[in-house]
Every structure is written in structure tokens, then in C-alpha cells.
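S.K.: got a predicted model here, sequence first, then my questions.
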Amino acid sequence: MLPTSIKSDFPILSETVNGKQIVYLDNAATTHNPTQVLEVSRNYYEKLNSNIHRGTHHLARAATNAHEQARMTVAKHLNAASLDEIIFTSGTTDSINLVANILTVSPGDEILISTLEHHSNIVPWQMLAERYGAKISVIPCDEDGVLDQDAFRALLSNKTKILAVGWISNAFGTVNPVREMISAARENGTLTLIDAAQAVPHMTIDVQSLGADFVAFSGHKIYAPTGIGILWGKLELLQQLPPWRGGGEMIKQVSFEGTTYNDPPFKYEAGTPNIEGGIALAAAIDYVNEIGMDEIHAHEQALIEAAATALQDIPGVRLFGPSERVGALSFAIEGVHHYDLGTLIDQMGVAVRTGHHCCQPLMARFGITGTTRASFAIYNTMEDIELLGNAVRKASSMLR
């Protein structure tokens, strides 16, 4: 287990709710920022704040250097083959929309997604399919929330042009066998996008060995601010594909007769980016790497297993997802609405997420409207798990 002193790096965790120090278990929605990241953000606005790339004055050069150094940090963390493969976006949703707007398909082509997907990895593909008359196909899951790999292989055909799948389910914590799925898609000539929003905070990602064509994630899932994210794409694809948004930075030359576009990654970074966010994301990556991704994974796995054990002992509790989960633990209590449960345990100082978790098709698959979800991060402790169990048990007895 990681030392409990890590919690002191996160100022917000000293806040109280109804006189109790907050137990924050909503990390799949957003994580908090350590002091080390907050200081970098403050330093940017106090000492570096300026627009980047086009200025010759001192602040412009300093901000540009810090921003491009952040790109290097992200590239190293993902083991990207080139800095030019790292595109700054506003988050996973923006990254997926970018890809869905630069790819084209033909009438009758198929885009393959899964039952487990977040709405952000469903709706952009539906919009792409509508534009071109393509079809959305869906990989089903079993009663444990595990994707049916036989069905996946049966759905993969010469019509399948794009496979877009999440690495880890934000709702159930299911870890999908994305390496094997990417390999099968590649053999089929299918482009692949991996939604790694829930994977990045919990495990090491090596995009070169992964083999996908695109990988997307958000900074606010890995202890950075909101409004910053990454799209990694294979350089040869980024060079071939068109830009999405037009404006400053993504051009080489503009005239009224026509425009020539910049090279990746700038080709996909129109306008002034979230400069501070990119620099803060790099600081967050440095923070987790200093702790160690293997150590983080082991710590969080011990927490989620302890939470599952504690909740299973409560009468009427149903756990969703496979026994081997990462990041998130969804549950329901017979006869208790998830919103009522979440509201009541919040009054006891325990923060969890309730609802459909932007996974309405998955909830429909299980015949429910939502769940209560506890999700875990480096600053959570076994004491947090004990307090969660006690709060859920007490709330359940009051509501049933």
C-alpha cells in the first residue's frame, strides 16, 4: 500500500462535509490536483502567461518552451515514436470527436463499438455514420459485464472500417482485452481508436506496443486540471488525414485563393490552446511517475478488492462487473434508489457517483436506470473503504 501521507498532497481532501473530513470516491469522474500540480498552474499565470509559438518576446518564448516540454513529457509517458504524434485537446470527448470528424466512411460500412462504451465513444460515431450512411455495430457483454469476444470476432468483417472501444469501463471497471482486439482489427484492415480515459490513471500505457491507430485520454482523470486532454495518433495517419478545425496555428500559408496546412501535431491544434493545462498535465504525469505506476496499480487494486468485500456483506447488495475490476466498483441495493443512497451517504461525508455514468445503453442492457459507483485513486486509504462500508450499511438500513 502507498503511504497515507499522499493524501496531504491534495489540499481539497482536508475539506469537511457536515463536520466530517471528506472521503472522496468519485475519481472515475474526476481526480483532484496535488499541490505539485497546483503550484505549476499558479506559476504559469504568475511568470509565463503569454500566447505561444508566434511571439519573439521573452514571455512568449518561455511559455512556448514550457508547452512543448510538456508535449515531450506526454510523449515519453506514452512511449510515442514521435513528438508529432501528441495532440493537445480539451479531453477524451474532444479527442474522439476530432477523429470522428477527420475519418470518412462509405454507405454500408460498419463502425464497431461495444455495449460498455461511454456516450463520448458512441455519439460521435453515430454522427459519422449518419453523415455517410454507415452502420453502427455493437459488441455485446455477458452478465458479468465482460465483452463477448466470440461475438466480436463474428462482427468483425470486411465492412468494419473502425473499431472504437474503451480500455476500462468507467461504469463497471471491466478491463477489455484491447491488445487482442486491436490485433484482430489490424489483421482485418480496420482502424482502431482506444478510449483510455480510465486506463491512464491506473496503468502504464505503451502506444508503440499497443498497436492502436489512435488513443485518447483526459488530464482530469490523472490529477491534472479539467479542460486538457491528449489524442495520440500514428504519425503517418495524421500526415495523411485532413484537419478538423480551421484557424491560427494549423496553417502554413493563408491567402484568399487557398490555404496550406501545417504539419502534425499543429495541423490539429487550431487556435490558442489550453497552455497552462498542458503544462499542468505534464506536472501530473511527473507526479504519478515519481510514485510509480506499478505501485499505484497495486495500491488501488487492494482498495477495490477490500471495497467489494465490505459491500458484499451488506444485505441486498448487488455488485456489477467482473470480479477483477480496475478503478471503479458499481453496486445497487435491492429496494433502494441509487440517488437516494448517494445523497444519504454524502451527508455522512462520503462522495460517490450515482446515475447511469454516461452509459445509458449499458444500464439498459442490465434493466436498470443507474448504479452507485465508488472509484479509487492514489490518495484513498483503507480507512476510506471502512468509512464507505459503514456509510452504505447505515444508509441501506435507513432506506429499506
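M.R.: Everything's here; your move.

S.K.: can we go C-alpha only for contacts and neighbour counts from here?
M.R.: Will do.

S.K.: contact partners for residue 266?
M.R.: Counting by Cα atoms under 8 Å, 6 or more residues apart in numbering, residue 266 makes contact with 87, 249-250.

S.K.: before we move on, what about residue 16?
M.R.: Counting by Cα under 8 Å, 6+ apart, residue 16 makes contact with 22, 349.

S.K.: let's see it at 6 Å
M.R.: Counting by Cα atoms under 6 Å, 6 or more residues apart in numbering, residue 16 makes contact with residue 22.

S.K.: for the one 3 residues further on, same thing?
M.R.: Contacts for residue 19 (Cα under 6 Å, 6+ apart) come out as none.

S.K.: and residue 386, by the same measure?
M.R.: Residues in contact with residue 386 (Cα under 6 Å, 6+ apart): none are found.

S.K.: kindly recompute the last result at 10 Å.
M.R.: Residues in contact with residue 386 (Cα atoms under 10 Å, 6 or more residues apart in numbering) are 306-307, 310-311.

S.K.: equivalent analysis for residue 263, please.
M.R.: 84, 238-239, 243, 249-252.

S.K.: returning to what we had before: now the contacts of residue 266 in CSV, with distance to residue 21, neighbour count and secondary structure?
M.R.: Converted to CSV, the contacts of residue 266 look like this (distance: Cα to Cα, whole Å; neighbours: other Cα atoms under 10 Å; DSSP: H, G, I helix; E, B strand; the rest coil):
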residue, distance to residue 21, neighbour count, secondary structure
87, 38, 23, strand
249, 46, 21, coil
250, 47, 22, coil
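
S.K.: one more structure, for comparison:
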Amino acid sequence: MLDVQKIRKDFPILKREVNGKLLVYLDNAATSQTPKQVMDAIVDYYSNYNANIHRGVHTLSQEATDKYEAARHKIQNHFNAAESHEIIFTSGTTHSINLVANGFSTLLEKGDELLVSAMEHHSNIVPWQMLAERTGAILKVIPMNLEGELLMDKYDDLLSDKTRLVFCNHISNALGTINPIEEIIQKAHGVGAAVLIDGAQAAPHIKVDVQKLDIDFYTVSAHKMCGPTGVGMLYGKEEWLNKLPPYQGGGEMIAEVTFEKTTYAELPHKFEAGTPNICGGIAFGAALDYMNSIGFEAIAAYEHELLEYATQKLLDIDGLKIYGTAKNKTSVISFNIEGIHPYDIGTILDKLGIAVRTGHHCAQPIMDFYGIPGTVRASFCFYNTKKEVDALVAGVKRAVNMLL
């Protein structure tokens, strides 16, 4: 069991007021809040050993390097990667996906096929569209049903000996659906295709074992799991990372440079050109330490309890419809009220100090599938409470009374 009140004391922002009301923060699928323990790691870096890494013999540089690489090992251990050099620091999930898409431009031929799920974030659609345009590859879509679940029989039909890469989110940011990635990976490998899983929404809720999944690429953003913005990671199997060319050129990613020829550094530095977000990487490691101290099983159980409670309470409101009713989902509820635009509901909730997300959530094809302009999305974290859910429900009811 979680001591939620004790946990909430670690998050200073939860004490602030918005529009004269105590903040109720329910936009965790966009960005989770940051505990004091992670803030302390950031302050410690800039206060005591701010220096560039891998390049200096002086003490500060060595200390910064040791802390940064220690964070890489923390990430490796958390996701159970076989080697630390299979962990590439990036600016986040979008950067990670673009890195892989850029690399595959050298591996694809005209007529090769790429499969994407119908419930992807734009960052896991647009880079592959750009890749298909550059290479002549064909992009095909794995459809979903009205409950927000992928049609796996259609996936089977789409797979062929022409399939080169399959990409899918682990959890939908717009619907909360937990996709059957074990089956997706196994079947893709059966036709010789690689798989990239967007783990941005899953990593805050599920402890992922990349070796057990036998995944080729997995992406994560730190800011969705109590870490800072502007940093994330790409996990890639060593054999795949060695096949891909560097994404950017510059310092750190080279072994030797002459005007005649440049040779590239070994993994992971081959993909980490320039001065990285050193402090961000270190703070990412601190965020993982914090979440592991709470325990991912306890987090998952508590967030599921919040999901069920909020679902039941919201469905008692006349005219409310939830989008994404998959049997297997996490703590995200996207909903609309008949006759009211989601933006109007979000605006009134903000006046009550309640932060939710409105719009298409960078998943416009999902909204087009349902024939709606967007939804109100409430997304819960382990520091949220049932009292905050009650505030959300009361706020929605108030919005309905004002707008209808």
C-alpha cells in the first residue's frame, strides 16, 4: 500500500494554488510532476560539479562523467538491457524515434513495408511517413475497434515477407489502452521484421524488461516519469544499433577525424554527438531511483484503483462518454459531454484549479476515427487521490450546468 499523503509531500508544486484553488493536477500523461529528490540532484550538479563530460582530466569533469555514466547504468538495470551501451541518451521519445527512422533510410528499398498502429502519437507516425517518402517504402496501418483495441487478426493479414519494421505504442496516450506488444513483437520477428515500441506512456506505470520482451527498440521520455524535460533514452539491441549510421555529426561521436575521412566512435557515443543534457541524464537516474523506492507494483495497483474509481464516478454524469474502453488499460480517461466542446470543459476546470488536457492529444487519427474534434483527458499518477477525483467530477458537473 502507498502512503499517498507522505508521497505528496515530495512534490512541492502540489501545494500551490491556481485561480485561488489548491491545484488538482490530472495531466500526467503529458508531463508528470517532479519530486524534491530529483530537484536536489539537479541543484547538486550545478552547485558542485558542473562540467563537460568525457573530455577533461580535471576533477569536475571526471565527477560529472562518473555521475552521467552511473545514470546510464541505472537506466540499463531498470529496463534490463544486456549492455549499458545499448542505452542511448536522447532529448526524449520524439528524438529517439527520429534517430531510428533516419537510420533505416539506409536499410530500406522501394516496396518494403512499414506497419504502424492506428492509435499512435504523431511522433510515431510523421517520422515514418517521411521515411516512406524518402525510400519508396509503403506505410500500412493496423486498425483498431471502437473500444480502442488493435485488431490483431488484421495485423496478421498485414504482416508479410516485405515487412521490415513495425512500430506501436506500448500504451496509448489518448486512450490508455495497453497494447499486446508481446504478441506484436513475436509475430513481427516471425517474418524477419524489427519492432520499435514507443514506451513514453508505459514506462511511468510498468517496469519494462526489454530482454524478456525481445524488443529491438524501446523509447522513453524522462519527463513522464518524474524526471526533467528534454531528456530521454533509446534502447536498441546492439546488433541493430551497429547497423544504423550516426544520426548527427560532431564532437564525441567520432573516433578519428581528418579532412580526408572520419571514423565513428563505438556505442553508445556513436549516437550522442555534442555536449549532452548532462544534468538531465543524471536527474533521469534520480527519478528512476525515486520511483523504484516506491515500487512499480504498488504504483500500478494504486493507479488502477484510481482508474476504476474515476471511471465509475464520471459515468454517473448524464451525457458523458468515455473513449477507450479496452479491457486492458492504464490510468487515462478520455471523455466528452454530449453537446459541449472539450475545450470549454477544460477551461472551466482550470478556473477551479483542475489541470486536464483537451484536444486531440497529438493523436489526430484517433479523433478522426471517432469523428470528434478531441476529448477531455484526465490522467492519473500515484500522487493523485480519490479526493482529487471527486473534485474533477464536481468540476465537470459544474461545467455541464454552466454550458448546457
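M.R.: Structure's in. What do you need? In this text the structure is predicted, and so the values were computed from the model without any measurement.

S.K.: just give me the closest of the contacts of residue 266 of structure 1 to residue 393 of structure 1.
M.R.: Using Cα to Cα, residue 87 comes nearest to residue 393 of structure 1 of those, at 45.3 Å.

S.K.: show me what the closest one lines up with in structure 2.
M.R.: Superposed on structure 2 with TM-score structural alignment, residue 87 of structure 1 falls opposite residue 88.

S.K.: give me the nearest residue to its match, chain neighbours excluded.
M.R.: Distances taken as Cα to Cα, 6 or more residues apart in numbering put residue 234 closest to residue 88 of structure 2, at 5.0 Å, once the chain neighbours are dropped.

S.K.: what's the helix or strand for the aligned residue in structure 1 for that neighbour?
M.R.: Here residue 234 of structure 2 is matched to residue 231 in structure 1, going by TM-score structural alignment. Per DSSP states H and E, residue 231 of structure 1 falls inside strand 229-233.

S.K.: contact partners for the residue nearest to the spatial centre of structure 1?
M.R.: Nearest to the geometric centre of structure 1 sits residue 197, at 1.3 Å (Cα atoms, centre = their mean). Contact analysis of residue 197 of structure 1 by Cα under 10 Å, 6+ apart lists 28-29, 91-93, 166-170, 215-222, 229-230.

S.K.: among those residues, which ones are buried?
M.R.: Neighbour-count burial (16 or more other Cα atoms under 10 Å) is assigned, among the contacts of residue 197 of structure 1, to 28, 91-93, 166-170, 215-222, 229-230.

S.K.: which residue in structure 2 aligns with residue 356 of structure 1?
M.R.: Aligned counterpart of residue 356 of structure 1 in structure 2: residue 360 (TM-score structural alignment).

S.K.: report the separation between the residue lying closest to that match once chain neighbours are set aside and residue 361 of structure 2.
M.R.: Counting by Cα to Cα, 6+ apart, residue 374 is the residue found nearest to residue 360 of structure 2 once chain neighbours are left out, at 4.4 Å. From residue 374 of structure 2 across to residue 361 of structure 2, the span is 8 Å (Cα to Cα, to the nearest Å).

S.K.: which residues do those two both contact?
M.R.: Jointly contacting residue 374 of structure 2 and residue 361 under the rule Cα under 10 Å, 6+ apart are 174, 334, 367.

S.K.: and the second one, how many neighbours?
M.R.: Counted with other Cα atoms under 10 Å, residues neighbouring residue 334 of structure 2 total 22.

S.K.: any idea which element it lies in?
M.R.: With DSSP H and E as the criterion, residue 334 of structure 2 is inside strand 332-337.

S.K.: which part of structure 1 matches whatever helix or strand comes next after that strand?
M.R.: Proceeding C-terminally, strand 332-337 of structure 2 gives way to helix 342-351 as the next helix or strand, assigned by DSSP H and E. Using TM-score structural alignment, the residues of structure 1 aligned to helix 342-351 of structure 2 are 338-347.

S.K.: re the thing from before, translate the residue nearest to the centre of structure 1 into the numbering of structure 2.
M.R.: In structure 2, residue 197 of structure 1 lands on residue 200 (TM-score structural alignment).

S.K.: how is that match assigned, secondary-structure-wise?
M.R.: Using DSSP: H, G, I helix; E, B strand; the rest coil, the structure places residue 200 of structure 2 in coil.

S.K.: now it: how far from residue 232 of structure 2?
M.R.: 9 Å.

S.K.: higher neighbour count, residue 374 and residue 361 of structure 2?
M.R.: Neighbour comparison, residue 374 of structure 2 and residue 361: the larger count goes to residue 374, with 25 against 21 (by other Cα under 10 Å).

S.K.: what's the match for that one in structure 1?
M.R.: Using TM-score structural alignment, residue 374 of structure 2 sits opposite residue 370 in structure 1.

S.K.: before we move on, the earlier item: now the contacts of residue 263 of structure 1: which count as buried?
M.R.: 84, 238-239, 243, 249-251.

S.K.: what about those, which are in helices?
M.R.: Among these, DSSP state H puts 238-239 in helices.

S.K.: switch the buried ones among the contacts of residue 263 of structure 1 over to TSV; also include distance to residue 145 of structure 1.
M.R.: Output for those, formatted as TSV (distance: Cα to Cα, whole Å):
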residue	distance to residue 145 of structure 1
84	37
238	34
239	37
243	37
249	43
250	42
251	45
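
S.K.: relative to residue 299 of structure 1, which of the buried ones among the contacts of residue 263 of structure 1 is nearest.
M.R.: Relative to residue 299 of structure 1, the closest of those is residue 84; by Cα to Cα it sits at 33.7 Å.

S.K.: quick one: average offset of the helix or strand hosting residue 127 of structure 2 versus structure 1, please.
M.R.: Here residue 127 of structure 2 sits within helix 126-135, counting by DSSP H and E. Comparison of helix 126-135 of structure 2 with structure 1 after fitting gives an average deviation of 0.3 Å (mean Cα distance after the TM-score superposition for structure 1).
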